[in-house]
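> coords below, sequence missing:
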């Protein structure tokens, strides 16, 4: 599974990692980056002509990673400067298109937290392009609207809306609980809350390891971050729906309105 790793772990394993900086190119060039990191801006993979939801096509992804010198066997560490939410999307995209999750890592924190204590550089590494072989797995965590609807009636499952309070109040899937991804990160350290604190936040809205968790959102990065965090915390049965609520309603499926506790 994709893991969340400390800055110390990254520093100790720099030689064995392919570091990917998903910030804008001007940030990578002008503000510096982690030593050895390649630039793969978020906008290069956030949308694509193929795949499900907002995934790039297999050829687009293969070309992007090949240009960055990454192979299907590379041990990859991704980071951004926004608590990891954009980097998480890169890693989930890699997982959905067949990269071994055991070789995918998210920096606990972000560029700003790294920069406070560790070296950065403005020198871009020399990149030797590779051929990246996409091999999509037979099963993925992606589910369709029917699976989400079934989960709302399943006492052993919990449907989780990862949007903001106002969005949830305007309309959400019936029975879904609200969990803003930012509740799981520490603004001071810019990384994940301590394990017990994160589990407490999740339990407060009924998200516990014993239940199947089905996530949805209206932005791929937020749902991806929550997915990575849950898997890191040991949740074994996590799925997500990348369809929009507009598409949900177009299939004559209802939405509920009102905030939490209303």
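Perfect, thanks for sending it. None of these values were measured; they are calculated from a predicted model.

> switch to C-alpha atoms for all contacts and neighbour counts from now on
OK.

> so what's residue 64 up against?
Residues counted as contacts of residue 64 (CA atoms under 8 Å, 6 or more residues apart in numbering) are 40, 44.

> Confirm it sits in a strand?
No - read with DSSP: H, G, I helix; E, B strand; the rest coil, residue 64 is helix and lies in no strand.

> Quickly note the distance from it to residue 176.
To residue 176, residue 64 is 36 Å away according to CA to CA, to the nearest Å.

> now the helices for the chain?
With DSSP state H as the criterion, the chain has helices at 7-12, 25-30, 58-67, 85-96, 111-117, 145-152, 165-170, 195-204, 220-232, 245-250.

> would TSV of those with distance to residue 105 be doable?
Listed next are the helices of the chain as TSV, based on distance: least, CA to CA, whole Å:
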stretch	distance to residue 105
helix 7-12	9
helix 25-30	19
helix 58-67	16
helix 85-96	8
helix 111-117	15
helix 145-152	28
helix 165-170	29
helix 195-204	17
helix 220-232	10
helix 245-250	30
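
> Go through these and pick out the most buried.
helix 85-96 (a mean of 25; mean count of other CA atoms under 10 Å).

> and that helix, what does it pack onto?
Contacts defined by 3 or more CA pairs under 8 Å, 6 or more residues apart in numbering; DSSP states H and E place helix 85-96 against strand 76-79, strand 104-107, helix 220-232.

> Return the residues in contact with the closest residue to residue 6 other than its chain neighbours.
Computed as CA to CA, 6 or more residues apart in numbering, the closest residue to residue 6 that is not its neighbour in sequence is residue 108, at 5.2 Å. Neighbour list for residue 108: 4, 5, 6, 7, 83, 84, 190, 191, 192 [criterion: CA under 8 Å, 6+ apart].

> this is the other structure I want to compare:
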């Protein structure tokens, strides 16, 4: 189990000089609204691609270029945040893990920029980091699972396939036997961060997701499952599959889909 996967603002503030902080919001938000002091801006659109290495990953060369320009080294501790409960920041962290960044050095700011802004200083001054030579590597244990793995899991009573989209999307069409867990059910609208651990355990248990189950995650394009994946990792789940292709690939390949009407 990795420690400090999801970290409070105080944790980040105390380590502002020793961690690399990444803001994945659009540039106009970073520059115009302000950002966490010392943060570099790597907008979500810059590391999101439909023609990368695996599904929606941007490609190794693109990733190396982005992190090198931001002055990030392969062994840096990274804290990522957005202003949308962490879902876009989580996608950044999962991408980093899939490209070989040590998982124990990847952290999600609990809450988001709005949560930080309530009690901590912000700035509009952009840093000018010295360029690094970031190189991707192979993860020690990749959470990626492919179409065939998910197809086989449809008949596996030991696995639970989790659809992290909204209820109306699930009702319109989902993988046979999947359970619906809207990623937003794991966050608190008031604090903007994760719900308390005991509440999270209850929400997850209600859909059959417990630490001893094999969990396979999907959504439409792997953004929303990134948040759920990070949350499960923070709770000590060690058998979580990340279906990068998600429903986009599934339907393109003719995978079976069922709806609530059926």
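Structure's in. What do you need? The model shown is predicted, which means the values in this text are computed figures rather than measured ones.

> How close are the two chains, by TM-score?
Overlay of the two chains. TM-score (TM-score structural alignment, normalised by the length of the first structure): 0.95; 260 aligned residues with a CA RMSD of 1.5 Å.

> before we move on, the earlier item: right, so of the helices and strands packed on helix 85-96 of the first structure, which gets closest to residue 48 of the first structure?
Closest to residue 48 of the first structure of those, according to CA to CA: helix 220-232, at 12.6 Å.

> Show residues contacting the closest one.
Residues from elsewhere that reach helix 220-232 of the first structure (CA under 8 Å, 6+ apart): 1-4, 46, 54, 84-86, 88-89, 92, 162-163, 181, 192, 215-217, 238-240, 242.

> Could you write me a ChimeraX select line covering just the buried ones among those residues?
Command for ChimeraX that selects the buried part of the contacts of helix 220-232 of the first structure, burial taken from 16 or more other CA atoms under 10 Å:
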select :2,3,4,46,54,84,85,86,88,89,92,162,163,181,192,215,216,217,238,239,240,242
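
> Just the ones in strands from the contacts of helix 220-232 of the first structure, please.
Judged by DSSP state E, the subset of the contacts of helix 220-232 of the first structure located in strands is 3, 4, 215, 216, 238, 239, 240.

> coming back round to it: aligned against the second structure, show me the partner of the residue nearest to residue 6 of the first structure.
Under the alignment (TM-score structural alignment), residue 108 of the first structure maps onto residue 110 of the second structure.

> quick revisit: return the distance of the residue nearest to residue 6 of the first structure relative to residue 150 of the first structure.
Taking CA to CA as the measure, residue 108 of the first structure falls 34 Å from residue 150 of the first structure.

> cool, and residue 25 of the first structure?
42 Å.

> so what's the aligned residue in the first structure for residue 67 of the second structure closest to, chain neighbours aside?
Mapped onto the first structure by TM-score structural alignment, residue 67 of the second structure lines up with residue 65. Distance criterion CA to CA, 6+ apart; nearest residue to residue 65 of the first structure, sequence neighbours excluded, is residue 132 at 6.3 Å.

> Now do the contacts for that neighbour.
Applying CA under 8 Å, 6+ apart, the residues near residue 132 of the first structure are 62, 63, 65, 66, 70, 71, 72.

> try it again with 6 Å
Counting by CA atoms under 6 Å, 6 or more residues apart in numbering, residue 132 of the first structure makes contact with 62, 66, 71, 72.

> likewise residue 43 of the second structure?
By CA under 6 Å, 6+ apart, the neighbours of residue 43 of the second structure are 24, 25, 26.

> With distance to residue 34 of the second structure as added columns, please give those residues in a markdown table.
Formatted as a markdown table, the contacts of residue 43 of the second structure follow (distance: CA to CA, whole Å):
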| residue | distance to residue 34 of the second structure |
| --- | --- |
| 24 | 13 |
| 25 | 11 |
| 26 | 11 |
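
> Distance to residue 130 of the second structure and neighbour count added to those residues, as JSON lines?
Shown next, in JSON lines, are the contacts of residue 43 of the second structure (distance: CA to CA, whole Å; neighbours: other CA atoms under 10 Å):
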{"residue": "24", "distance to residue 130 of the second structure": "19", "neighbour count": "27"}
{"residue": "25", "distance to residue 130 of the second structure": "21", "neighbour count": "22"}
{"residue": "26", "distance to residue 130 of the second structure": "22", "neighbour count": "16"}
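
> any idea how far residue 240 of the second structure is from residue 210 of the second structure?
Using CA to CA, we find residue 210 of the second structure at a distance of 11 Å from residue 240 of the second structure.

> And for residue 37 of the second structure?
Applying CA to CA to residue 37 of the second structure and residue 240 of the second structure gives a distance of 34 Å.
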